[in-house]
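Asker: model this:
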Amino acid sequence: MNKLVALALAASMSSVAYAASETYVIDTNHTKPRFEYSHFGYSNQVSRFDTVKGTITLDRAAKTGAVDVEIDAKSVDTGYALFNEHIQGEDFFDTAKYPTITFKSTKVKFDGDKVAAVDGNLTIKGITKPVTLTVTSMMCMPHPMAKKDACGANVTAQVKRSEFNMAKYVPYVGDDVTLSIPVESIKQ
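Answerer: Below is the predicted model:
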């Protein structure tokens, strides 16, 4: 009997959760966008950004949403302080002139009840290009420590750095860049 009551309660709570648009704030401690590229064909190098902020809005009943993200380009972490400074220079991120990277969605695509992809505009060095973020996994549930609803996902995309005026050393250092973004967010 207790199992039936718990199931009924859970079902009623889940229908409430899908009743309206919900806004989640990105948890910067658990959201570290990574980028990967070929380094002279020897290996793929992986670096990340440590400072990210933004919001994710979802209306799962209407199957709509929005994503608005800002990355501090100066927070790039290659694992090597001297190289961090190098790629913040004019040939690459040019963080003195363009301190932020942004992504603003134009459409959130659902597959059933889950977000499958997010189309939007990625801006790096003042250049904006359309990009599709593919959601490889996503889960929303009550956060056990924050005691609030939370959503998390793993997201990937492919871009060409030459399209953002960062083509130095192409083709020796790969033009194709894989973005891998683990994201966690807490409902407000």
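
Asker: hey, let's count contacts and neighbours off CA atoms from now on
Answerer: Noted.

Asker: for the protein, what spans make up the strands?
Answerer: For the chain, applying DSSP state E gives strands covering 22-26, 34-39, 43-49, 52-59, 64-72, 76-77, 100-111, 114-124, 127-142, 149-160, 176-187.

Asker: which of the ones you listed sits most buried?
Answerer: Across these, averaging neighbours per residue (mean count of other C-alpha atoms under 10 Å) puts strand 76-77 on top, at a mean of 22.

Asker: just to revisit the earlier point, a markdown table please, covering the strands of the chain and showing distance to Asn84.
Answerer: Output for those, formatted as a markdown table (distance: least, C-alpha to C-alpha, whole Å):
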| stretch | distance to Asn84 |
| --- | --- |
| strand 22-26 | 24 |
| strand 34-39 | 13 |
| strand 43-49 | 9 |
| strand 52-59 | 17 |
| strand 64-72 | 13 |
| strand 76-77 | 6 |
| strand 100-111 | 15 |
| strand 114-124 | 17 |
| strand 127-142 | 21 |
| strand 149-160 | 20 |
| strand 176-187 | 17 |
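
Asker: Now show me the structure for the sequence below, then we'll compare the two:
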Amino acid sequence: MKKISFFALASCFASSLFAAPETYVIESSHTFPRFEYSHLGYSTQVQRFNKTTGKITLDRAAGTGSVDVIIDAKSVDTGYALFDTHIQGTDFFDTATFPTITFKSDQLTFEGDKLTSVSGDLTIKGITQKVKLNVTSFHCMPHPILKKEACGANASTKIKRSDFAMGKHTPYVSDEVTLTIPVEAVKE
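Answerer: Modelled structure (predicted):
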């Protein structure tokens, strides 16, 4: 009897050590990437994108995974329709030619089972730059309404507009932009 109990316990422990990666689908009604910049030194303006899709794969036990985010650049929302149209033009996002902004990870960093940063390729206006998103919060638990496992995080980085051929009006409008992605995703 002791042998059976030992094997049952060992089997349960081993299966938790070799847990398979879990895939989560980005929940677009709770994922609104935003960007902040200094406007003429008067104020920090905060704008957002209203449509985001993608998948996140996590193996918290192994400390591995991947993040793929697709932002609809045409969904930019400044709160002012005329300005939305202006920054979708060729001097800025050029959404007629480049309708999406993408982030594709190449490394996730964990401390224990907590995600602390995600590095990868950010592509805006057809230009790809390496960035590191610092994760300021990370939490997984069963979703109380959907009754499925869900994870959420806030990740941010600083980029330069000029690195993505969008430097018009610098230095009056700051070249440095803080990009923040608050994300929620539900297990497939």
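
Asker: Can you calculate the TM-score here?
Answerer: Taking TM-score structural alignment, normalised by the length of structure 1 as the basis, the two superposed chains have a TM-score of 0.91; 176 aligned residues with a C-alpha RMSD of 1.5 Å.

Asker: which stretch among the strands of structure 1 comes nearest Leu7 of structure 1?
Answerer: Of all the strands of structure 1, it is strand 127-142 that lies closest to Leu7 of structure 1, at 15.5 Å by C-alpha to C-alpha.

Asker: once aligned to structure 2, how far is that closest one on average?
Answerer: Comparison of strand 127-142 of structure 1 with structure 2 after fitting gives an average deviation of 0.3 Å (mean C-alpha distance after the TM-score superposition for structure 1).

Asker: which residue numbers in structure 2 go with that strand?
Answerer: With TM-score structural alignment applied, strand 127-142 of structure 1 matches the range 127-142 in structure 2.

Asker: Need the residues that contact the matching stretch.
Answerer: Residues from elsewhere that reach stretch 127-142 of structure 2 (C-alpha atoms under 8 Å, 6 or more residues apart in numbering): 114-123, 148-157, 159, 163-164.

Asker: Map Val67 of structure 2 across to structure 1 for me.
Answerer: Using TM-score structural alignment, the partner of Val67 of structure 2 in structure 1 is Val67.

Asker: what's the distance between the helix ranked longest in structure 1 and the middle of its chain?
Answerer: Identified as the longest helix of structure 1 according to DSSP state H is helix 2-17. The chain centroid and the centroid of helix 2-17 of structure 1 are separated by 31 Å, computed with C-alpha atoms, centre = their mean, to the nearest Å.

Asker: That helix relative to strand 127-142, how many degrees between them?
Answerer: Helix 2-17 of structure 1 and strand 127-142 are oriented at 150 degrees to each other (axes from the mean of the first three to the mean of the last three C-alpha atoms, to 10 degrees).

Asker: Give the buried residues for helix 2-17 of structure 1.
Answerer: Ala17 (16 or more other C-alpha atoms under 10 Å).

Asker: Which elements pack onto it?
Answerer: Contact here means 3 or more C-alpha pairs under 8 Å, 6 or more residues apart in numbering; DSSP states H and E; on that basis helix 2-17 of structure 1 packs against no helix or strand.
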